[in-house]
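Undergrad: sharing a model prediction with you, sequence too.
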Amino acid sequence: MNKEQNIGYIILLTLVATLGGLLFGYDTAVISGAEKSIQAFLIDGLNLSSFAHGATVSSALIGCIIGGAISGYLSSRLGRKKSLMVAAILFFISAIGSGRPEMLFFEEGRATMGLLYMFNFYRVIGGIGVGLASAVSPMYISEIAPAHIRGRLISFNQFAIIFGMLVVYFVNWSIAKGQTIEWINATGWRYMFLSEAIPAGLFGVLLLFVPETPRYLSMQNENDKALTILERINGVEAAKKILNEIKGTVDKTSAKLSTYGSKIIVIGILLSVFQQFVGINVALYYAPRIFESVGAAKDASMLQTIVMGLVNVVFTVVAIATVDHWGRKPLLITGSIGMAIGMIAIGMLSFFKVIGISTLVFIIIYTASFMMSWGPICWVLIGEIFPNKIRGKAIAIAVAAQWAANYFISSTYPAMMEFSGGATYMFYGIMSILSALFVWKMVPETKGKSLEEMEDVIKDLK
C-alpha cells in the first residue's frame, strides 16, 4: 500500500459515483411497491392481459438496454463524469413523469392507452439513466481506484444499489402504511415515483464537484490534468509511474474489440447474462406480491421486503469485506451454490404447495447468497477485466446484454408463474448451478492486479 494515497479523497469520489448505483437500485425497485396499483389503474382498467402487465412492470428495462448500449459511445465521447450527469438528468425527468404521466397531455385519473404509453415512456427514460449509470459508475470507480482496494470500492456501487432498493422499500411501505387500497391505487403510487426526484437532483449537483477520471483524460491526451488528479489520489511519485503505465496501454493498443480476441467479450457477456438468469430481479421487482402469495397481509408483505432489503445490505457488506482478500472466483462459486439451494428449495415447496415461513427463509438464503457474490462481484469484474482502450465499448456490450437478459427474465415471470410456479423457480436454480460451472471453467481471477496488468491476464485467455 502507498502511504501517500489520499484514501479520504478516493472514498469521497467513490461515494459520489455510487449515487448512480443508489439511483439504479431506487429506480428499478420503486416498481415493487407500485406494480399492483399500476395493474389496478392501467392494466385492469383497460382490460389488458398478464403479458401487458409484465411488459409494463419491466418497461424500464427497455431503457436500460438502450442506456447500456450507448454507454460506451457516451463515456468515450463525453467522458465518464458527463455521462453520469446525463444519467442524473434522465433519473429526474423519469421521477416526475412516472408520478405524473398525465401532465401536459392527459386527464388525470382516467386510464387510456395513450396514458399507458406515456407512463411506459417515462419509465424507459429512467431506464436509460439506469443503463448509463450501471455501466459508467463502476467504470468511473475502477479508473480512480488503486488496485489493492479496487474490488472493495466497486463493490460499494452494489452496496449503493441495494441501499437504494432498501430506501425505496421503506419509502413505499411508509407511503402505503395505514392507507386504504383505493388511495394507494389512486394516489400513493404517484408519490412512490415522485420521491426519486430528491436523490436524482442531489446526484446531479454533486457531480459538478468531482473530476474526470485520469485514464479518460490520458486517452484524450490531457496528461497534465490526468497527472494532477493522480497526484491527489496516489501521491507525486506513484502518480508519475501510474501515468506512464496508462500512457503505455493507451498508446500501444487498438480500439478494435477484436484486439484481445473474442473470449474476453464472451466472458463479459456471460457474466452479465448469468447474473440475471438466476432470477434475482424477480425477487426484487415482485417482492411484495411473492410475500403475499405465501400468506402475508398487504402491510406485512411491504414490511417483509424491508427485512429482505436489510439482509441484502448485510451480505453486500460481507462481499465488500472479502472481495479483495478471498478473490472474485471463490465468492462467485460459493454464491452460486447458495442460490441453487435457495431456488431449488422454493421450487420444491411450490410443487408440494407448502406455504409459510420456510419459503421466506429460502428466499432470504437465495438473496443473501446473491448479494455476497453475483450482485457486487459481477460489476467488479465487468469494471476491471477489459483493457483500457476497449473498456468503454466492451462494458457497453456486457451491460446491454445484462439488461436484455433482465428484461427477458422479468417480463416472462408472470406468464411463467401462470404455467407453473415450481418449474419457474427450478429454472432459476438450474441457472445458478450453470453459473458456478461457468465461473470455474472460464472466468480469470483479477484480485490485486492493476487495470494495466490485466492485459497480460487477458492475453493468456486467447
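TA: Received the coordinates, thanks. Everything quoted here is computed from the prediction, not taken from an experiment.
Undergrad: C-alpha only now, for contacts and for neighbours.
TA: Will do.
Undergrad: who's in contact with Leu360?
TA: Contact analysis of Leu360 by C-alpha atoms under 8 Å, 6 or more residues apart in numbering lists Phe291, Val294.
Undergrad: tell me, how many residues neighbour Ile149?
TA: Neighbour count of Ile149, defined by other C-alpha atoms under 10 Å: 18.
Undergrad: cool, Ser411 as well?
TA: 22.
Undergrad: what helix or strand is it on?
TA: helix 391-419 (DSSP states H and E).
Undergrad: what helices or strands is that helix leaning on?
TA: helix 50-57, helix 60-77, helix 113-144, helix 263-277, helix 280-285, helix 374-384, helix 421-442 (3 or more C-alpha pairs under 8 Å, 6 or more residues apart in numbering; DSSP states H and E).
Undergrad: residues touching the spatially closest residue to Ser369 that is not a sequence neighbour, list them.
TA: Nearest residue to Ser369, sequence neighbours excluded (C-alpha to C-alpha, 6 or more residues apart in numbering): Gly335, at 4.6 Å. Shown in contact with Gly335 (C-alpha under 8 Å, 6+ apart): Ser369, Phe370, Met372, Ser373, Trp374.
Undergrad: next, the one to line up against it:
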Amino acid sequence: MKSTINLGYLVFLSVVAALGGFLFGYDTAVISGTIAQVTEQFRLDALQQGWYVGCALVGSIIGVLFAGILSDKFGRKSTMILSAILFSTSAIGCAVCMDFNQLVVYRIIGGVGIGVVSIISPLYISEVAVAQYRGRLVSLYQLAVTIGFLGAYLVNYQLLGYSTSNPDVTTGWWSLIFVTEVWRGMLGMETLPAILFFIIIFFIPESPRWLILKGREEKATDILERIYVSSKEALFQLTETKSVITSESKSEWRLLLQPGIRKAVIIGVCIAMLGQFMGVNAVLYYGPAIFENAGLSGGDSLFYQVLVGLVNTLTTILALVIIDKVGRKKLVYYGVSGMVVSLILIATYFIYGESWGISSIFLLVFFLFYVFCCAVSICAVVFVLLSEMYPTRVRGLAMSIAGFALWIGTYLIGQLTPWMLQNLTPAGTFLLFAIMCVPYMLIVWKLVPETTGKSLEEIERYWMTTKN
C-alpha cells in the first residue's frame, strides 16, 4: 500500500490546509500583547477591555455555526478561501482602523475566520488523507495552531522591541503602525500569512469525498488517482465512498437523528466542551498572570509565554509522530493521566508552597509538564477525532455542532477563570480542572471507538450500525 501512495502530494495538501491553523493560532494569541496598549490608547474600562478580548470569540461562535453548512453546500476548498478573505480583511482593518468600534468589528471578522477554519481545515485534511497516515496529517493542523501561538508571541516581542529602540522613526504610516501604536503592527502582521493562505489554496483540489457526494465522480477519480497512484486503488476508494453515501438516503438533519449518528454527535459535543474545562485555555491565556501572582514577576511575562508556546509546539510535533502508532485512545489515557497529576501538583503548590518553602520555579515546571501532557493528548487528538467521526453527508454539519460546543466552552472558561481564581482560589480552580478530567477519560474509554488505521468509510459504518 505504501508504495502506491503519493505521500508527498498528501503532505502538500495537508500543509496548505493546515496553514489555516497557523492563522487560527496567531489570531488567537496575538491579542495578549496588545491589551495594555489598546486599553491605554482608547481609555477602556474593565467591561470594554473584556469585550476587546472576547469579541473574537463571539465571531468564532458565529463562524462555526455556518462553516459546516457552507462547506457541505459549496465545498471545502471554497469555504477555506472564504476564511482566508476574512483573515486578510481583519488583519488589514485592525492595522488601519480609526477608532475602537472599528477595531472590534475587524476583530469579530477575524473571529469568524477562526471559527470557519477550525472546522474546515481538519475536515479537508481528514477527507484527503489515507487511513494509515490520517492521524499525523490531521495533527499537522494542531501543530500549525501551536506554531501560530508561538509566532504571535515572537512577533509581539520583536515588534515591541523595535518600537522602543526606534522612537525617532516618523515616516507616516510606518511610524504609526510599528512605533507609536505598535499594537497595529502586531495585529496587522497576520496579513502576510493570510494572503499566502488565500493564494496557495488555489493550488489544491476540492475534497474528493465531497465531489463524490455531489455526483462529480470523474473529477473525484482524477484526484484519487493522484493520491493513490494506482487506478485500481482509486477505483476501490471511489466505490467504497459511493456505497456508504448511497446507504444514507435520509436528509442531513434526519440523518443526524439516527441513533448511532446522534450518539456520535453527542460524544463529539461532550469531548469538545469538556476539553475546555480541563484547564487548557485557562493555562494558555492566564498563565502569565498566575506566574506573576506566584512571585515570578521579576522576569519578563512575554518570555514565559514564549516558553509555554515552545513546549506546546515541540510536544505537538511528538504527538504528530506517534499518534498513528500509539493510537488515539492510548494517547488520551497517558496524557490526561499526566494532566491530572500536574493539576494536583499545581494545586498542592498553591496550598502548601509558601509554608513548605517551595521555590516558585517549581510552579513553572508543573505548568510546563501540564502543557506537555495536554499537547500530546487532547489537543492533538480532539480535531483528529472530530474530523473522522461523522458520515460524509453530514460531516461538515456535525463538526459545526461540535465546534460550536468547543467555542462555547472556550468562551465560558475565558469568562469564568478570573472569577474562579478569585472565589475558588487558585488551588480550588486547579483541583476542579483535575476533577473534570475524569468524565473525559470515561467517555473516551467507554464510548469512543479506536479509529487508528481505519478508513473513514469503516468508521462511518461503525456509527451507522451503533444503537443508543
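TA: Everything's here; your move. Not measured: the values here are computed from a predicted model.
Undergrad: related to what we said a few turns ago, would JSON lines of the contacts of Gly335 of the first structure with distance to Gly204 of the first structure and neighbour count be doable?
TA: What follows is the contacts of Gly335 of the first structure, written out as JSON lines (distance: C-alpha to C-alpha, whole Å; neighbours: other C-alpha atoms under 10 Å):
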{"residue": "Ser369", "distance to Gly204 of the first structure": "33", "neighbour count": "27"}
{"residue": "Phe370", "distance to Gly204 of the first structure": "30", "neighbour count": "30"}
{"residue": "Met372", "distance to Gly204 of the first structure": "29", "neighbour count": "27"}
{"residue": "Ser373", "distance to Gly204 of the first structure": "30", "neighbour count": "30"}
{"residue": "Trp374", "distance to Gly204 of the first structure": "28", "neighbour count": "30"}
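Undergrad: adding distance to Ile10 of the first structure, write those out as a markdown table.
TA: Listed next are the contacts of Gly335 of the first structure as a markdown table, based on distance: C-alpha to C-alpha, whole Å:
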| residue | distance to Ile10 of the first structure |
| --- | --- |
| Ser369 | 29 |
| Phe370 | 27 |
| Met372 | 23 |
| Ser373 | 24 |
| Trp374 | 24 |
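Undergrad: go through the residues you listed and name the one nearest Tyr428 of the first structure.
TA: Ranked by distance to Tyr428 of the first structure (C-alpha to C-alpha), the contacts of Gly335 of the first structure are led by Phe370 at 12.2 Å.
Undergrad: how far away is that closest one from Leu360 of the first structure?
TA: According to C-alpha to C-alpha, to the nearest Å, Phe370 of the first structure stands 15 Å off from Leu360 of the first structure.
Undergrad: before we move on, what about Val317 of the first structure?
TA: 21 Å.
Undergrad: for Gln304 of the first structure, same thing?
TA: Taking C-alpha to C-alpha, one finds Gln304 of the first structure at 9 Å from Leu360 of the first structure.
Undergrad: what sits in contact with each of those two?
TA: With C-alpha under 8 Å, 6+ apart, Gln304 of the first structure and Leu360 have common neighbours Phe291.
Undergrad: returning to what we had before: want to throw the helices and strands packed on helix 391-419 of the first structure into TSV with distance to Asn185 of the first structure?
TA: What follows is those, written out as TSV (distance: least, C-alpha to C-alpha, whole Å):
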stretch	distance to Asn185 of the first structure
helix 50-57	15
helix 60-77	20
helix 113-144	15
helix 263-277	30
helix 280-285	18
helix 374-384	32
helix 421-442	27
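Undergrad: Gln5 of the first structure: which of those helices is closest?
TA: helix 113-144 (11.5 Å).
Undergrad: and that closest one, what does it pack onto?
TA: By 3+ C-alpha pairs under 8 Å, 6+ apart, helix 113-144 of the first structure packs against helix 7-38, helix 60-77, helix 80-99, helix 147-176, helix 214-219, helix 374-384, helix 391-419.
Undergrad: returning to what we had before: quick check: the farthest pair among the contacts of Gly335 of the first structure?
TA: Ser369 and Trp374 (8.1 Å).
Undergrad: where do the contact lists of those two overlap?
TA: In contact with both Ser369 of the first structure and Trp374: Gly335, Ser336, using C-alpha under 8 Å, 6+ apart.
Undergrad: ok, now how distant is the residue nearest to Ser369 of the first structure from Phe91 of the first structure?
TA: 31 Å.
Undergrad: now swap in Gly201 of the first structure and tell me
TA: Taking C-alpha to C-alpha, one finds Gly201 of the first structure at 9 Å from Phe91 of the first structure.
Undergrad: for those two, indicate the residue with more neighbours.
TA: Ranked by neighbour count (other C-alpha under 10 Å), Gly201 of the first structure and Phe91 place Phe91 first, with 34 against 14.
Undergrad: aligned partner of the more buried one in the second structure?
TA: Alignment note (TM-score structural alignment): Phe91 of the first structure maps to Phe87 of the second structure.
Undergrad: find the nearest non-adjacent residue to its match, please.
TA: Gly110 (5.1 Å).
Undergrad: try Leu368 of the second structure
TA: Spatially, and ignoring its direct neighbours in sequence, Leu368 of the second structure is nearest to Val308 (6.4 Å; C-alpha to C-alpha, 6+ apart).
Undergrad: likewise for Phe350 of the second structure?
TA: With sequence-adjacent residues excluded and distances taken as C-alpha to C-alpha, 6+ apart, Phe350 of the second structure is closest to Ala427, at 5.4 Å.
Undergrad: also Ile184 of the first structure?
TA: Ile184 of the first structure sits nearest to Ala176 (C-alpha to C-alpha, 6+ apart), 6.4 Å away.
Undergrad: that neighbour maps to what in the second structure?
TA: Checking TM-score structural alignment: Ala176 of the first structure goes with Leu160.
Undergrad: now the angle between helix 113-144 and the helix holding Ser411 of the first structure, please.
TA: 140 degrees (axes from the mean of the first three to the mean of the last three C-alpha atoms, to 10 degrees).
Undergrad: in the first structure, which residue sits furthest out from the middle?
TA: Farthest-out residue of the first structure from its mean C-alpha position, per C-alpha atoms, centre = their mean: Glu237, at 35.9 Å.
Undergrad: how close does that residue sit to Phe351 of the first structure?
TA: With C-alpha to C-alpha as the criterion, Glu237 of the first structure and Phe351 of the first structure are 63 Å apart.
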